[in-house]
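**Student:** My questions concern the predicted model and sequence given below.
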Amino acid sequence: MPSRPVPFFRGVAAAAMLALLALGGCQSLQSSDNFLGVITPYRLEVVQGNVITREMAQAVKPGMTRAEVRDVLGSPLLTDVFHANRWDYVFTIRRQGAEPQLRRVVALFENDRLASIDSGGELPAEREFVASIDTFKTARNAPPLELTEAQLKALPPPAAAPSASAPASAPARSYPPLESRP
């Protein structure tokens, strides 16, 4: 008489097949970090290096000493032992809601004097840089923070301050002296 498979093993085989199908279905889900486009995880802001703006690069002139360059641009992120005449300034920032940014600036020295500075492209001005990392949305109907000249003239004059000629009243209580007299 042929032996029939035990129902237990049939159940295990069915569960294994179901688990394999479920795992295969997981691969077809979205690989992005948001759940149905509504919930996004918090991402830590990562800032590395020195921010070098257009104004800072323009302040550095050929012939400046290493100390003067360090005063303007800050300490370099990378100083190579094998290339002692080269300082690398690398800046990276990753913020949630903003595009990642990467900038490289190379300062080359000859006889401890700045020979050239290369940014590999256009550096942003300070205001442009701040605007590029600002992820806060401004309100459409934000109230003005300053009054115009016409609004200042339309204000009523300030109330007169009370005169200081009113006599000061005596204290309501009489306190004993702190030190006893001999």
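**Tutor:** Received the coordinates, thanks. Numbers count the residues shown, from 1 in each chain.

**Student:** Only C-alpha atoms from now on, for both contacts and neighbour counts.
**Tutor:** OK.

**Student:** Neighbours of Asp80, how many?
**Tutor:** The local packing count at Asp80 equals 11, with neighbours defined by other Cα atoms under 10 Å.

**Student:** what residues are up against it?
**Tutor:** Residues touching Asp80, when contacts are defined by Cα atoms under 8 Å, 6 or more residues apart in numbering, comprise 86-87.

**Student:** From Tyr89, how far off is it?
**Tutor:** Taking Cα to Cα, to the nearest Å as the measure, Asp80 falls 12 Å from Tyr89.

**Student:** I'd say Val90 and Ser75 touch.
**Tutor:** No. When contacts are counted by Cα atoms under 8 Å, Val90 is not listed as touching Ser75 (10.8 Å).

**Student:** Compare those two (neighbour count), which wins?
**Tutor:** Residue environment comparison for Val90 versus Ser75 gives the larger neighbour count to Val90, 19 against 16, counting by other Cα under 10 Å.

**Student:** Can you tell me which helices and strands the host helix or strand of that one packs against?
**Tutor:** Per DSSP states H and E: Val90 is located in strand 86-94. On a contact count with 3 or more Cα pairs under 8 Å, 6 or more residues apart in numbering; DSSP states H and E, strand 86-94 meets strand 46-49, strand 78-79, strand 101-110.

**Student:** ok, residues contacting that strand?
**Tutor:** Outside strand 86-94, the residues that touch it by Cα under 8 Å, 6+ apart are 45-52, 76-80, 100-109.

**Student:** A further structure is provided below for comparison with the first:
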Amino acid sequence: MKRLLIASMAAMILSLSGCSWFEGYRPPIQQGNVVSSQQVARLQPGMSKEQVRFIIGDPMLVDPFDPNRWDYTYYDQPSFGKTTTHHLTLYFSHGQLARIVGKGATTVTRK
């Protein structure tokens, strides 16, 4: 009787160890540039690339075929919940800010 109890407990433990009912811990992932709405509000057409870089930092991507386009992307995947992506593109003409495209302005608060 004791062997049967031990064998059934071992079988139960082994069968539940491969069970996918319970999710393991997933660390939150944040990648890219966090650009706040206050930073975007400070951008003005006609600013130089150095002034823009001072306000919102280095771009995540500078297109090698079009160096007058800067892309700022932010990706947030929390442990639980919805993944969000924000994208902001800046276009320059003759070394000065000409156009801002994208929603990209985000305020991130982590507790």
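**Tutor:** Great, that's in hand. Owing to the predicted nature of the structure, the values given are computational and were not obtained by experimental measurement.

**Student:** So after superposing, what's the score?
**Tutor:** In this superposition the chains share a TM-score of 0.74, using TM-score structural alignment, normalised by the length of the second structure; 93 aligned residues with a Cα RMSD of 1.9 Å.

**Student:** hmm, back to that, any shared contact partners between Val90 and Ser75 of the first structure?
**Tutor:** With Cα under 8 Å, 6+ apart applied, the overlap between the contact sets of Val90 of the first structure and Ser75 consists of Asn50.

**Student:** What's Lys49 of the second structure aligned with over in the first structure?
**Tutor:** When the first structure is aligned by TM-score structural alignment, the residue opposite Lys49 of the second structure is Arg66.

**Student:** Am I right that that match is in contact with Leu114?
**Tutor:** Yes. In this structure Arg66 of the first structure lies within contact range of Leu114 using Cα under 8 Å: 7.0 Å.

**Student:** These two - which one has more neighbours?
**Tutor:** It is Leu114, of Arg66 of the first structure and Leu114, that has more neighbours when counted by other Cα under 10 Å, with 21 against 16.

**Student:** How many neighbouring residues does Tyr74 of the second structure have?
**Tutor:** Neighbourhood size, Tyr74 of the second structure [other Cα under 10 Å]: 19.

**Student:** Apart from its chain neighbours, what residue comes closest to Arg43 of the first structure?
**Tutor:** Nearest non-adjacent residue to Arg43 of the first structure, counting by Cα to Cα, 6 or more residues apart in numbering: Gln96, 6.0 Å away.

**Student:** That neighbour pairs with which position in the second structure?
**Tutor:** When the two structures are superposed using TM-score structural alignment, Gln96 of the first structure falls opposite Ser79 in the second structure.

**Student:** Name the SS class of its match, please.
**Tutor:** Taking DSSP: H, G, I helix; E, B strand; the rest coil as the rule, one finds Ser79 of the second structure in the coil state.

**Student:** quick one: it from Thr85 of the second structure, how far?
**Tutor:** Going from Ser79 of the second structure to Thr85 of the second structure by Cα to Cα gives 15 Å.

**Student:** which one's the longest helix in the first structure?
**Tutor:** With DSSP state H applied, the helix covering the greatest number of residues in the first structure is identified as helix 7-27.

**Student:** so where is it in the second structure?
**Tutor:** Under TM-score structural alignment, there is no match for helix 7-27 of the first structure anywhere in the second structure.

**Student:** one step back: isn't the residue nearest to Arg43 of the first structure up against Val47?
**Tutor:** No. Counting by Cα under 8 Å, Gln96 of the first structure does not reach Val47; the two are 11.9 Å apart.

**Student:** what's the burial count for Arg99 of the second structure?
**Tutor:** Residues within reach of Arg99 of the second structure, counting by other Cα under 10 Å, total 15.

**Student:** Pull the contacting residues for the residue mapped onto Ala98 of the second structure from the first structure.
**Tutor:** In the first structure, the residue equivalent to Ala98 of the second structure is Ala115, according to TM-score structural alignment. Counting by Cα under 8 Å, 6+ apart, Ala115 of the first structure touches 62-63, 107-109.

**Student:** Mark which of these are buried, thanks.
**Tutor:** If you count burial by 16 or more other Cα atoms under 10 Å, the buried members of the contacts of Ala115 of the first structure come out as 63, 107-109.
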